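S.K.: Take a look and give me a structure for this.
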Amino acid sequence: MGYKELEDEDLTFMEKVQNNWNGFRKFMWNPEDRTVMGRGKKSWAKIGLFYFVLYSLLAGFWAVMLTIFLQTVSYDSPKWTAYVSTPALHSIIIPNDQLRLTWQPSDEDSVKRITKPLNKLYEDLEKIDDTDLVDCTNLPVGSIDDGQRFCKFSVEMLGECNNPPYFGWDTLKPCIFIRLNRVFGWTPENYETLEDVPDRIKNVYMDNNIAVNCFPRRESDSANSNVNFTMPFPNAGIPFGFFPYVLGAYQMDQRDRLFQPVVAVQISLNRIEEINIECQAYTGNITPRQGLFDTDQESRTRFYLDPRE
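M.R.: Got it, this is the predicted structure:
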C-alpha cells in the first residue's frame, strides 16, 4: 500500500472534497503555467484554427451540394412522375390497412365511427371559398401548361347519398364514397369506340367522364339478390374537367381550395349478412402503364361490408 493511499485514507470526507475542488480549479486555470484546461495560448490557437478550417470546409461542401441539388428540383412539378402512372381508386371510409368494415346499424356510436370521415369531407368542402372556382362539370380535360384548374363541387351532385350525418349507415342502405388518388399530370381519355366500352358500364358511360361501377365480387351474392346497387352519384362519374392535377410546390398555399371529386354509391342490403364488394373506375387510359409502383390491376378497390345485429 503506497504513501498516497495511506495519506488519502487519513483524510476526512470534507478534506477529500476540498482537495478535489482545488485540483479542478487548477485544471481550469493554472496561474503558475498560465494554462486553461491544460493548454497554453499557442496550443489553444492551433486547435482553434484547426477546427475553424475543418468546419468551414464542411459547411462549404454542404452549401455546394445543396446548391447543386436545388438546381435539379422544379417548383412546378415533381422530379419523378413514373412511380405511379395511373390513379388508384379508394374508399374514403375504408382504412388503408383494413378490408373489412364492421358496424351495427342500430348502434349510434358504431355509425358515428363509420361516418366520421364523411362528415369531415363535408366540413372541408364548406370551408372552401368558391368565389373564383370554376364549374368543371361540362369542361374538357385541362392542359398541364394551363396550370391547376380549381373546380366547384356541389354535394347536390351526390343525389340520395347527400344525406348527412349518417349517410344511410344507420340502416341497411349505406353510401360508399370513393375517389381517385392524385397523380401529377395524368389526364383521362375517352374510349376510342363504343365497342371498347365495357359491358358493365355501357348504360351509364358518357364521354368526358370517368365512369365508376360497384358490384358484388362473389357470384353467390348476385345470385341470391342479397344486395342492390344504385346508379353512382353523379351518374356519369367524375368529369374530365377536374383533371389534370398539376399543383406545383409554389402553389401549396392554394391546396385548401382544391377539392378532389368523389362518387357515391348507395348499397342496399336485404339482410344482415357479410358481402364482398368491388368498385372500379373506367376510362380509355386508366389501365396501368408500367409505373414503378403500379400493380397489374386496373383502378379498383375491394372491401367487405359486415353489418351486425
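S.K.: make it CA atoms for all contacts and neighbour counts henceforth
M.R.: Fine.
S.K.: From H90, how far off is the residue nearest the centre of the chain?
M.R.: Ranked by distance to the mean C-alpha position of the chain (C-alpha atoms, centre = their mean), the top residue is N181 at 8.9 Å. For N181, the distance to H90 equals 7 Å [C-alpha to C-alpha, to the nearest Å].
S.K.: mind listing the helices for the stretch 1-150 of the chain?
M.R.: Counting by DSSP state H, counting those that start in this stretch, the stretch 1-150 of the chain has helices at residues 3-10, 13-28, 41-71, 108-127.
S.K.: Identify whichever of those lies nearest to P140.
M.R.: helix 108-127 (23.2 Å; C-alpha to C-alpha).
S.K.: Buried ones in the closest one, by neighbour count?
M.R.: Using 16 or more other C-alpha atoms under 10 Å as the burial criterion, the residues of helix 108-127 that qualify are V111, K112, I114, T115, L118, N119, L125.
S.K.: want to throw those residues into CSV with distance to L66?
M.R.: As requested, these are arranged in CSV below (distance: C-alpha to C-alpha, whole Å):
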residue, distance to L66
V111, 51
K112, 48
I114, 46
T115, 45
L118, 42
N119, 43
L125, 39
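S.K.: quick one: which of those is nearest to I277?
M.R.: Out of the buried residues of helix 108-127, the member with the shortest distance to I277 (by C-alpha to C-alpha) is I114, at 16.9 Å.
S.K.: Look up the closest residue to that closest one, ignoring the ones flanking it.
M.R.: I93 (6.6 Å; C-alpha to C-alpha, 6 or more residues apart in numbering).
S.K.: do you know how far that neighbour is from P140?
M.R.: I93 is 30 Å from P140, by C-alpha to C-alpha.
S.K.: returning to what we had before: these two touch, right, the residue nearest to I114 and K120?
M.R.: No. Judged on C-alpha atoms under 8 Å, I93 makes no contact with K120 at a distance of 10.7 Å.
S.K.: What's the end-to-end length of stretch 143-162?
M.R.: 31 Å.
S.K.: From E9, how far out is the residue of the chain most remote from its centre?
M.R.: Distance from the C-alpha centroid of the chain peaks at Y3, with 72.9 Å (C-alpha atoms, centre = their mean). According to C-alpha to C-alpha, Y3 stands 10 Å off from E9.
S.K.: Here is the second sequence; please produce its structure so I can put it next to the first one:
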Amino acid sequence: MTQSTGGNKDKKQGEETRTGKEKKEEKKESCRDFIYNPRTGEFLGRTASSWGLILLFYFVFYGFLAGMFSLTMWVMLQTLDENVPRHQDRVSSPGEVTFYLHSVCCRIIQHLKQHRNYNDSIQEQNDLCLVGEYTEQDAEPIKKVCQFKRSTLRQCSGLPDTSFGYEEGKPCIIIKMNRVIGLKPEGDPYINCTAKRDTPLQMQYFPPDGRLDKMFFPYYGKKAHPDYVQPLVAVKLLLRKEDYNIEQTVECKVEGSNLRNSDDRDKYLGRVTFRVRVSE
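M.R.: Below you'll find the model as predicted:
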C-alpha cells in the first residue's frame, strides 16, 4: 500500500510539472501570436488592411486640424498691421530708462558702447528736421531719422570729459523715454528731476531745461523706422562736498500735457528713480 501511494504522488507531480511547462509555452506562443500571427497575418492584433484604415483616418483627421489651424492663423494675420500693434491701450504713456555713464570705475560704461549710433559721425548721415515740429511721414514706406548728436549733451556727452563728471564728483545721468509707436507729446515735453531730501539739489540739464524736441516724434515702429534714435536728456548732479558719502535719491519725471507720470497701479509710469553715492 505504501509503494502504491508513493507512485501516485510521483505521477501527480509529473503531471503538474508538465502542466506548468505547457502553460508557459502557451503564454510564449500567445505573446508571439499577438505580436505577429503567421496563421492570420495579424500584427499586434490587426490585419494590414485594418492598420491601413486606422492610419488613413488619423492622417485625414490631423491633416484637417492642421488645415483649420493654418486657416485661422492666416485670417488673423490678415487683420494685423506689420508696423503698428493692434492693441496699445497699456502703453499710452512711455516709461523712462537711466544710464550711469563712467568710463573709469563703473562697468556700466558698456551701455555707452551700445549707443554708438549717437556719435556725431553717424548722426550726420541722418536728416535735419524742423525744430519744434512733429516729423510726420505716414505716407513714406521707410521713415527718415532726425539727427540727435551726442555733442548735444555737452559736458555729459563723454567728449570733453571721458569720466562723465564722476572724477570731479558731479556725475552725469543719461535719461531716455521708452519708444511708443504713434506717440505725439503735446506742448513742450521735458524731463524734470527732483532730489528726495530737505534741501534742493542743484542740477544741470542737457539739452537746456531737459527738453525733448517734438521733431523726434512720432515713432513708426522697428520695421518702418529701423534707424530711429530717441532723444536723450543728461542730468548733471552738482554735488557739493557736504553731499559726499550720502546716498542721494533722485526721481525724474517726463512732463507733458498728454503724458502721464502718476498711476497707482504702475508707480514707474512716466518716471524713474535712481540712487547715487559719491565718496571722497
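S.K.: Now the TM-score, please.
M.R.: Superposed pair, TM-score by TM-score structural alignment, normalised by the length of structure 2: 0.75. Supporting alignment: 255 aligned residues with a C-alpha RMSD of 3.8 Å.
S.K.: re the thing from before, I'd like the helices of the stretch 1-150 of structure 1 written out as CSV, with distance to T287 of structure 1 added.
M.R.: Output for these, formatted as CSV (distance: least, C-alpha to C-alpha, whole Å):
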stretch, distance to T287 of structure 1
helix 3-10, 85
helix 13-28, 73
helix 41-71, 34
helix 108-127, 28
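S.K.: deepest of these, which one?
M.R.: Mean neighbour count (mean count of other C-alpha atoms under 10 Å) peaks for helix 108-127 among those, with a mean of 15.
S.K.: what's in contact with that one?
M.R.: 92-93, 103-105, 164-167, 169-170, 177, 259 (C-alpha atoms under 8 Å, 6 or more residues apart in numbering).
S.K.: ok, 10 Å please
M.R.: Outside helix 108-127 of structure 1, the residues that touch it by C-alpha atoms under 10 Å, 6 or more residues apart in numbering are 92-94, 101-105, 152-155, 162, 164-171, 174-177, 256-260, 262.
S.K.: Now the buried members of those residues.
M.R.: By 16+ other C-alpha under 10 Å, the contacts of helix 108-127 of structure 1 give 92-94, 103-105, 152-153, 155, 162, 166-170, 174-177, 257-260, 262 as buried.
S.K.: Which of those fall within strands?
M.R.: Here DSSP state E is the test, and these give W103, C175, I176, F177 as lying in strands.
S.K.: now the last one: how far from Q260 of structure 1?
M.R.: So the one you mean is F177 of structure 1. 12 Å.
S.K.: which non-adjacent residue is nearest the counterpart of V84 of structure 2 in structure 1?
M.R.: Using TM-score structural alignment as the criterion, the counterpart of V84 of structure 2 in structure 1 is S77. Excluding its sequence neighbours, the residue lying closest to S77 of structure 1 (C-alpha to C-alpha, 6+ apart) is G248, at 5.3 Å.
S.K.: OK, contacts around that neighbour?
M.R.: Counting by C-alpha under 10 Å, 6+ apart, the residues that G248 of structure 1 touches are S74, Y75, D76, S77, P78, G147, Q148, F184, Q254, R255.
S.K.: so F150 of structure 1 touches T137, yeah?
M.R.: No. Checked against C-alpha atoms under 10 Å, the pair F150 of structure 1 and T137 is beyond contact range at 11.9 Å.
S.K.: Mutual contacts of N181 and H90 of structure 1, please.
M.R.: Common neighbours of N181 of structure 1 and H90, counting by C-alpha under 10 Å, 6+ apart, are S299.
S.K.: Please, where are all the helices along the stretch 201-309 of structure 1?
M.R.: 219-223.
S.K.: Now do the same contact list for the corresponding residue of structure 2 for A59 of structure 1.
M.R.: In structure 2, A59 of structure 1 lines up with A66, judged by TM-score structural alignment. Residues near A66 of structure 2 by C-alpha under 10 Å, 6+ apart: V60.
S.K.: What separation is there between A66 of structure 2 and V60 of structure 2?
M.R.: The separation that A66 of structure 2 has from V60 of structure 2, given C-alpha to C-alpha, amounts to 10 Å.
S.K.: ok, average deviation of the lengthiest strand in structure 2 from structure 1?
M.R.: For structure 2, the strand that runs over the most residues, judged by DSSP E, is strand 248-255. Once the two are superposed, strand 248-255 of structure 2 sits an average of 1.7 Å from its aligned residues in structure 1 (mean C-alpha distance after the TM-score superposition for structure 1).
S.K.: In structure 1, what stretch matches that strand?
M.R.: Mapping strand 248-255 of structure 2 onto structure 1 (TM-score structural alignment) gives residues 275-282.
S.K.: Buried residues in that stretch, which are they?
M.R.: Buried, per 16+ other C-alpha under 10 Å, within stretch 275-282 of structure 1: I275, N276, I277, C279, Q280, A281, Y282.
S.K.: Would you mind confirming that F259 of structure 1 makes contact with C136?
M.R.: No. F259 of structure 1 is not in contact with C136 according to C-alpha under 10 Å; the separation is 11.9 Å.
S.K.: Find residues that contact each of those two.
M.R.: Common neighbours of F259 of structure 1 and C136 (criterion: C-alpha under 10 Å, 6+ apart): F150, C151, K152, F153, F242.
S.K.: with the residues you listed in mind, which one is nearest to W21 of structure 1?
M.R.: Nearest to W21 of structure 1 among those, with distances taken as C-alpha to C-alpha, is F150, at 71.9 Å.
S.K.: On the three-state scheme, the corresponding residue of structure 1 for K176 of structure 2 is what?
M.R.: The alignment partner of K176 of structure 2 in structure 1, by TM-score structural alignment, is R179. Look at R179 of structure 1: counting by DSSP: H, G, I helix; E, B strand; the rest coil, its state is strand.
S.K.: which residues sit in contact with I275 of structure 1?
M.R.: By C-alpha under 10 Å, 6+ apart, the residues touching I275 of structure 1 are 100, 216-218, 220-221, 226-227, 269, 303-307.
S.K.: Please list which of those residues are preserved in structure 2.
M.R.: Checking those against structure 2 (both residues aligned by TM-score structural alignment, their matches' C-alpha atoms under 10 Å), the contacts still present are P216, R217, R218, V227, L269, F303, Y304, L305, D306, P307.
S.K.: residues near the fifth one, how many?
M.R.: When you say that, I think you mean L269 of structure 1. For L269 of structure 1, the neighbour count with other C-alpha atoms under 10 Å is 20.
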